[in-house]
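Chemist: Generate a structure from the sequence data that follows.
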Amino acid sequence: MEICVMTSISQASHAPRPSEARTILLQLSGQVRHAREAFFASATPETVHALRGALRRAADGVWLLQAVLPAPDVAWLRRELRWQARRLGKVRDLDVLSERLVAKHPYTGEFRPADLLIASARTRRDATVEMAKAELLSARAATLADGLEHVLLRALEAGEGRLPFDTVIANWLSQADAAIRVGEKQVMALGRRGRHKLRGHVRTLRYNCEVCSRGSPAETQYIAAVIALQTALGEMNDDAVCAGLRKNLTHCGDLDKVPGLQPSLHRIHRRELKRAWRALDALALPDFAQAQPSEPPGSSPALVSAAQALASEP
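Modeler: Below you'll find the model as predicted:
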């Protein structure tokens, strides 16, 4: 996916506001802590989804603030937070499959194809949850989980003063918004991998818009459109994931008769994707940073490199 890279930024005339970066990092680390506690108390579909989302939000927040954090810390934090989030990916996929099936045909425990498939998915889920718990309790995960707040704040202290906070926010969001403006034809022509990659960029943009939002009508409308696009891309990804899972699960019966896996869903989701894209494409990126008046723009190779890295991430 191509990205429109900005080669200049506005150097804000006021001082950095590390307190705002601190607030963001404390909020993100708090979400991870609470979601982790809830997950280990009861690994329901809701707590799995919440912990996975909290870990991704924290990783994306670190990326948002990469210009005010030491580069080695950014790389390590993002790698470890995303590694933990991936431990929950297979559990989430099985939850999505079960939710789709149960929504179309409530589980009764009878020997029908849908019931057999749901039971198989739940059995696989139980085993996958135990594996995820073991990995999230490992020394690798615990090293960060036990002191995430401390690690984030120490990184902020080490990197404070490199760039004004408003400049960091405004330019990161501008570049992230440009990265998803690929055009309707390209969006609709994307295959599964392309949609998955675009969805990752959209999700990251959404999370960081939410953390920076002050709740203005323009911000609220823009975030709602980004969420709709993320959802539409996610539904199409779930189509492919569910189709693959049903082939790998132990089952009996004719799966062509299983509700919730019909090929027509893909066509429905393509129409939803088209509507979501057009809605977002009609909106401009709001000024989340609400920066003070600035001086003439200057070059920022660091932010250009950051934008290029965003475009090339898997």
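Chemist: can we go C-alpha only for contacts and neighbour counts from here?
Modeler: OK.
Chemist: part of a helix, is residue 205?
Modeler: Yes. With DSSP: H, G, I helix; E, B strand; the rest coil as the criterion, residue 205 is part of a helix.
Chemist: May I see the buried residues of the host helix or strand of residue 303?
Modeler: Assigned by DSSP states H and E, residue 303 belongs to helix 301-312. Buried residues in helix 301-312, counted by 16 or more other C-alpha atoms under 10 Å: 303-304, 306-308, 310-311.
Chemist: Can you report how many residues lie near the closest residue to residue 201 other than its chain neighbours?
Modeler: Nearest residue to residue 201, sequence neighbours excluded (C-alpha to C-alpha, 6 or more residues apart in numbering): residue 180, at 6.8 Å. Counted with other C-alpha atoms under 10 Å, the neighbours of residue 180 add up to 22.
Chemist: quick revisit: just flag the most distant two among the buried residues of helix 301-312.
Modeler: The widest separation within the buried residues of helix 301-312, taken as C-alpha to C-alpha, falls between 303 and 311 and amounts to 12.6 Å.
Chemist: how about this one, so we can line them up?
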Amino acid sequence: MQAEIELKLELSAQAAEIFAQWPPLLTLDGETATLHATYFDTPDHQLAHQGVSLRIRRSGRRRIQTVKANGRGGAGLFARDEWERPVRGDTPVLDDGNPVAALLGDAVADVVPVFAVIVERRTWLVPQDGALIELVLDRGVVRAGDREEPICEIELELKNGAPAALFALARRIDADVPVRTGVLSKSERGYRLTKALPKAHKAEPVRLDPDMTTGDAFGRIVALCLRHYRLNEGLLLEGYVPAALHQARVAIRRLRTALSLFGPLLRAEEVAGFQGELRWLAHVLGEARDLDVLSVDDAAGYAVLEAARTQAHARVLQWLGAARVRMLMLDLTQWLADGAGLGDEAAQPIAPFAADRLRKRRKRVAKGGKHMKRLSDEARHAVRKDAKKLRYASEYFGDLFPAKTARRYKRFIGKLEAMQDRLGKLNDLVTAPATLARIGLAREADMADKPKLLRAAAKAHGKLVEAQPFWS
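Modeler: The predicted structure follows:
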């Protein structure tokens, strides 16, 4: 078994054509090979569910079987365990030399081909800042049954030296050819083709262990937030989809919440810099989202709204194509890989830290919404934002507390969601007129439902305050 550290970058087919002639590569000796990899699993994908991939890759007459496990590619940086061995045919060898047989038990007999990856691979060894990096350009296709998806990506694998060199090389590349951090492995791409393709990606569950350090928990949470964002950004770049934009915006909010939750352990000036850029990106996405959820009754107003939406969508795609956004994601990925400036306090167990942060977040929501009916619209919106942060924190830390609190957790989340729903409806009611006015549609605000919504929000807040915390 060996460990590998690699940074995956995605690029368009057009950009790959340009990159193949990138001047720094022209002075280096490179290799070209056609690779055909078949991925195996049980019919119900038991290996994939356990975070393991099994493939046999053929290049010429040579066949190499590879098992990869525990890949942590949430932020674009992959570090994982790997088992390799040569094989003679196209049937996997599943013995004590890798963990597959132990993981599957009797189901090992059910392993079958699931999908194939065929790429032209060009490889160079690139020196960078005293390190040596294997640079791979893969162009080809993933094929599962009668469905297929193109692949166009760069992999930077550290052979020796510091991981910072991977990011320095990525920035050199992006200066000439636009690239983005990649969060999907080839095996994930293949498995995606075996089911219906999503219009958007929701946040994946955060699995934390009570014995995990606070620093490791932070790394896992942020990596998943970056993955959540990049998966939806990828969908948006293929064609604007409102659901994908919404989830990209949710990912940014969840990431900002994570930076705030762990703020006491982080360097304030670094967090402030990232928060500023993330706030800007959230605003860019928010302008389009406000129009996506807006509705008007008359045909003339609808035409104006559709024109405004088209313009807003174009602005989103323009900004997503900008180096500012690409480098923000790369900067965050490197910051995370470098340890995010965490000090000795990050070595403490996560559970006590999480309980303290949850307690403070709950107190803030309880106090802020105490006189819900008398609050100004702005103050009530602040309570709504605090409730979102409490929910994200609860979702991050829910695994840390004993199983006996599972019901308490579900009840708490349910009451929190109920309050968010009421406050969300109130916010839509009071902000719609301003949004309409911004696009030239003056409408009188109909506030007939506001008293009823206020009562419902106050009642939901009271039930949340009465709910027993799941962390104590």
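Chemist: Translate the residue nearest to residue 201 of structure 1 into the numbering of structure 2.
Modeler: Aligned by TM-score structural alignment, residue 180 of structure 1 pairs with residue 365 of structure 2.
Chemist: I figured its match hits residue 381, correct?
Modeler: No. Applying C-alpha atoms under 8 Å as the test, residue 365 of structure 2 and residue 381 come out as separate, 11.4 Å apart.
Chemist: Return the residue of structure 2 aligned against residue 196 of structure 1.
Modeler: Checking TM-score structural alignment: residue 196 of structure 1 goes with residue 381.
Chemist: Checking the residue lying closest to its match once chain neighbours are set aside next. Helix, strand or coil?
Modeler: Closest residue to residue 381 of structure 2 apart from its sequence neighbours, by C-alpha to C-alpha, 6+ apart: residue 427 at 6.8 Å. On the three-state scheme (three-state DSSP), residue 427 of structure 2 is labelled helix.
Chemist: I'd like to know how many residues surround residue 427 of structure 2.
Modeler: Residues near residue 427 of structure 2, counting by other C-alpha under 10 Å, number 16.
Chemist: Residue 361 of structure 2 versus that one, what's the distance?
Modeler: 21 Å (C-alpha to C-alpha, to the nearest Å).
Chemist: before we move on, back to that, what stretch of structure 2 does the helix holding residue 303 of structure 1 fall on?
Modeler: Under the criterion TM-score structural alignment, helix 301-312 of structure 1 matches nothing in structure 2.
Chemist: same check, this time on stretch 33-45 of structure 1
Modeler: The aligned range for stretch 33-45 of structure 1 is 230-242, by TM-score structural alignment.
Chemist: Would you mind listing the buried residues in that stretch?
Modeler: In stretch 230-242 of structure 2, counting by 16+ other C-alpha under 10 Å, buried: 230-236, 240-242.
Chemist: do stretch 219-234 of structure 1 as well
Modeler: Those would be 219-220, 222-234, for stretch 219-234 of structure 1 by 16+ other C-alpha under 10 Å.
Chemist: ok, residues contacting it?
Modeler: For stretch 219-234 of structure 1, contacts defined as C-alpha atoms under 8 Å, 6 or more residues apart in numbering pick out 195-196, 199, 202-203, 205-206, 209-210, 213, 269-270, 272-273, 276-277, 279-280, 283-288.
Chemist: once aligned to structure 2, how far is stretch 120-127 of structure 1 on average?
Modeler: Following superposition, stretch 120-127 of structure 1 is found to deviate from structure 2 by 1.0 Å on average (mean C-alpha distance after the TM-score superposition for structure 1).
Chemist: Okay, buried residues for that stretch please.
Modeler: Within stretch 120-127 of structure 1, the residues scored as buried using 16+ other C-alpha under 10 Å are 120-122, 124-125.
Chemist: Pick out the most distant pair among those residues.
Modeler: 120 and 125 (8.5 Å).
Chemist: any idea how far residue 383 of structure 2 is from the residue nearest to residue 381 of structure 2?
Modeler: 11 Å.
Chemist: Next: residue 215 of structure 2.
Modeler: Applying C-alpha to C-alpha, the value for residue 215 of structure 2 to residue 383 of structure 2 is 29 Å.
Chemist: any idea where the helices of structure 1 begin and end?
Modeler: Using DSSP state H, the helices of structure 1 run over residues 18-41, 45-64, 71-86, 89-104, 113-136, 139-145, 148-159, 165-180, 184-189, 192-212, 217-248, 264-281, 301-312.
Chemist: What's the average distance for the longest one when superposed on structure 2?
Modeler: When you say that, I think you mean helix 217-248 of structure 1. Mean deviation for helix 217-248 of structure 1: 1.7 Å (mean C-alpha distance after the TM-score superposition for structure 1).
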